[in-house]
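Model the structure of this input:
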Amino acid sequence: MILHAVETFTHEQIRDLQLIRLQQTVQHVYKNVSFYQKKLFEHNLLPSDIHFLDDIKKLPFTTKKDLRDHYPFGMFALSPNEIVRLHASSGTSGKPTVVAYSKNDIDMWGGIVARAISMAGGKQGEVLHNAYGYGLFTGGLGLHYGSETLGMMTTPVSGGNTDRQIQLIQDFQPTVICGTPSYMLNIAEKMKEMGVDPKETSLKYGIFGAEPWSEEMRHTLEKTFDIKACDIYGLSEVIGPGVAMECHEAQDGLHVAEDHFYIEVIDPNTGEVLPEGEEGELVFTSLTKEAMPVIRYRTGDIASIKKERCICGRTSTKMSRVKGRVDDMLIVRGVNVYPSQIEHVLLKIEEVAPHYQIVIQKDKSLDSMEVFVEAKMEHYDKQMLEKKIERALHSSCYVQLKVSIVPPKTIPRSEGKAVRVIDKRQVTV
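This next block holds a predicted model:
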């Protein structure tokens, strides 16, 4: 195991470094981004008012709406001739969020992701199979550059063409595979159809993310492939994958790259910073990005943080695995439920496969929710199994949900992010 020096900094050392970089970043955006100039003016702040790291609480939040309101290039802090790459979100709920990178940003990002891959078990000279999508999505290229920076032989397969994926896994003998957890289930299912045992491949480690996934999903993937499955976290607005990463030794929280990002957890309703250990909305400030730094970016992701020395030797702050998103929370008869909580229950039930969808629709004046789950076997007692799952969901989530068992291989498979929730409610004016 090779640790980067900064990963073992003391709490005081990392805070000293973060303060210097925060002051530089605030000065940079104040000078070059009109949005932040206006925001600081509205808060009666100047860059010189940031004397201590805790002064970050004085700074305004940045939201996805702010990025969309300044589409496409209004948040950039460098001139066009200094920017070498653009990425963007899908824009499924409005205009996409566009992010920019300088050459230094790309190099820095590659180093961050190299550290992340190393945490997960990747080593120089071994083969990494990258099944994340390439293109405007940051996942594919983020892992690609990190893998090359680490010195791994990198296979840029991207998503889809599952038969080809399996052939290359057999031929190239990778030790590390990257992709969404739901697509890994798809690969495993296809392997079994082809007579290939997923346990018998060369794979040792998996780096999975881009969608919330439960501990039960981790256990399913590890048992299916006989690998260590580690969670990677990131989002394009901050930089992309690599913001935080689980180590394969502990698999107990994700180490934040604190030399590049400052993490906070806030109450999503009040914006107040929450103490260590309390669950809330993650907020990140980029400390080293040149082309498009963000100050106190509200991610919408729900998690908590803790500060402790890990068994792997790292001292960096850990964030818990993401429970869900603020806007993904489902309200069923006044009770808050995240899809990951439902997954947590379903994957404990042996008779069903790890494929499900939650459908919401209007039932007269009320919203109704139904959970569709695939049976694992061709023959089963449908009514008995549905009742069993309904009782388990009620016991764990404290809500009464209707469950419908569907035959094997009925629910659509994913080649990227899985569609877990389908909202069929009609908006009426």
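
Going by C-alpha atoms from here, please, whenever you check contacts or count neighbours.
Noted.

right, and the helix or strand after the helix or strand containing Lys190?
For Lys190, the host element (DSSP states H and E) is helix 181-193. Per DSSP H and E, the first helix or strand lying C-terminal to helix 181-193 is strand 205-208.

That following strand packs against which elements?
strand 176-179, strand 228-235 (3 or more CA pairs under 8 Å, 6 or more residues apart in numbering; DSSP states H and E).

Report the distance from the last one to the chain centre.
Averaged C-alpha coordinates place strand 228-235 at 7 Å from its chain's average position (CA atoms, centre = their mean, to the nearest Å).

Run through who's touching that strand.
Residues from elsewhere that reach strand 228-235 (CA atoms under 8 Å, 6 or more residues apart in numbering): 116, 120, 138, 204-210, 218, 221-222, 240-248, 251, 254, 321.

Alongside the first, I'd like the structure of this one:
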Amino acid sequence: MIWNQQYETMPRDELRKLQLLRLKQLVENVYHRVPFYRDAFDKAGVKPEDIKSLDDLKRLPFTYKQDMRDNYPFGMFAVPQEQVVRIHASSGTTGKPTVVGYTARDIDTWAELMARTVSAAGVGRGDILQNAYGYGLFTGGLGAHYGAEKVGASVIPISGGNSKKQLMLLKDFGSTAISCTPSYALSLYETAVEEGVKREDLKLKVGIFGAEPWTEAMRQEIEAKWQIDAVDIYGLSEIIGPGVGYECIEEKRGMHISEDHFIVETINPDTGEVLPAGEEGELVFTTITKEAIPLIRYRTRDITRLITDPCRCGRSFVRMNKVTGRSDDMLIIRGVNVFPSQVEAIIVTKAELSPHYLLIIDRVDNLDTLEIQIELAEGIFMDRISRLQELSRSVEKEIKDMIGVTCKVRIVEHKTIARSEGKAQRVLDRRKL
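Predicted coordinates:
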């Protein structure tokens, strides 16, 4: 289902004209209202009147997460405080949180973007969405909530965790859709098996999953176990929250980016050079309709590639592939760049193993070591030591061959690795770097 035909199917030439108009308004606005951007523009030797085409975007400076922290809490706001009706903040593990604000119009825009997102997943009037994203300062819960209500769906604002109650409501309320992280969807399934919840007693038909990278193989596992469609969504608090990109249930081949609200680029993360569409690089977003805290060329650190081929669903927006990792979350182990999602892509090909794993990095005698703990799949019991050793060696070899790093694989019993009700914790780095 296409929620907004006017914009989601807008011809590309009209879309680019709209983007340029809004970009010019944006740079004029931030130059005069945000001291940070006035200084950044002056240092770059560029003025608002210099932006005459979309190609001129690359003349503008990048914005970094650290810039937002340096201007904590409200230094990046482009409107007076009395116009800000909502404040969210990131749950960053280091440094000060990243603060984002919303005007009333920003909230309406966010709801519109999430309406497109849930509609693309086939959710609309008459559906019941069980929203298991976290509410509070995290943007996920409220973003999904308002979008689902806008399309006329009933929303259960259960938030994350409390798996037994989640299952009870799935059954008793007849939830037809669920939104949460993909890792929690698998964890919830394990609880369903333990509690004896039968699939035929549920009306669930689709899952809207995001907030962490996940592989195509993980999608297939979720769909097979829950017997639902699993669609991917993309967003980040700094840009607006969830709703920046969304898969259509018809194709599931890349996430449509709402280009009437965002200009997207991919760059070489080392040089900042803008890359042609189709080449893998770091995502960079410019928000061209946000009022409270508009951002210019924000470096997300998310690594992916853009797809410009038309989608058969009829939407004209450019699409992005699944995020393969983050440039700042990238692990460098003995000079080799490693993303946890690369390891996951190997693990999920093994029927005996589950997608629950932990990468443990340490430094012994000045050399990095990597141990990967992987759980056995549900119902699998390895009572033969020789089979465990054979399986471990097989995974070790594939990781060495495909990623280029030597590791030690240790297979552990099912449900040994701690579960997370939010983003899965995949890495334990014990090095003092």
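
Need the TM-score from the superposition.
The TM-score (TM-score structural alignment, normalised by the length of the first structure) is 0.97; 427 aligned residues with a CA RMSD of 1.2 Å.

Please pick the buried ones from the contacts of strand 228-235 of the first structure.
116, 120, 138, 204-210, 218, 221-222, 240-248, 251, 254, 321 (16 or more other CA atoms under 10 Å).

So which of the residues you listed are in helices?
When DSSP state H is applied, those are split such that Ala116, Thr138, Arg218, Leu221, Glu222 fall in helices.

Could you measure from the fourth one over to Phe261 of the first structure?
It stands for Leu221 of the first structure. 30 Å (CA to CA, to the nearest Å).

Neighbours of Lys38 of the first structure, how many?
When neighbours are counted by other CA atoms under 10 Å, Lys38 of the first structure registers 13.

Show me what the helix holding Lys190 of the first structure is packed up against.
Partner elements for helix 181-193 of the first structure (3+ CA pairs under 8 Å, 6+ apart): helix 162-172, helix 215-225.

chain center to the last one: distance?
This points to helix 215-225 of the first structure. 17 Å.

What residues sit buried inside it?
Glu216, Met217, Arg218, His219, Thr220, Leu221, Glu222, Thr224, Phe225.

same check, this time on stretch 168-178 of the first structure
For stretch 168-178 of the first structure, by 16+ other CA under 10 Å, it's Ile169, Gln173, Pro174, Thr175, Val176, Ile177, Cys178.

Pretty sure Lys171 of the second structure sits against Glu200.
No. Taking CA atoms under 8 Å as the definition, Lys171 of the second structure is not a contact partner of Glu200, at 9.7 Å.

Looking at the buried residues of helix 215-225 of the first structure, which one is closest to Leu346 of the first structure?
Set against Leu346 of the first structure, the nearest of the buried residues of helix 215-225 of the first structure by CA to CA is Glu216 (8.7 Å).

Please report the distance of the closest one from Ala418 of the first structure.
Taken as CA to CA, the span from Glu216 of the first structure to Ala418 of the first structure is 16 Å.

Can you tell me the closest non-neighbouring residue to Gly95 of the second structure?
Of all residues not flanking Gly95 of the second structure in the chain, Arg69 sits nearest, at 7.7 Å (CA to CA, 6 or more residues apart in numbering).

now that neighbour, what's its secondary structure?
Three-state call for Arg69 of the second structure (DSSP: H, G, I helix; E, B strand; the rest coil): helix.

And for Gln24 of the first structure?
helix.
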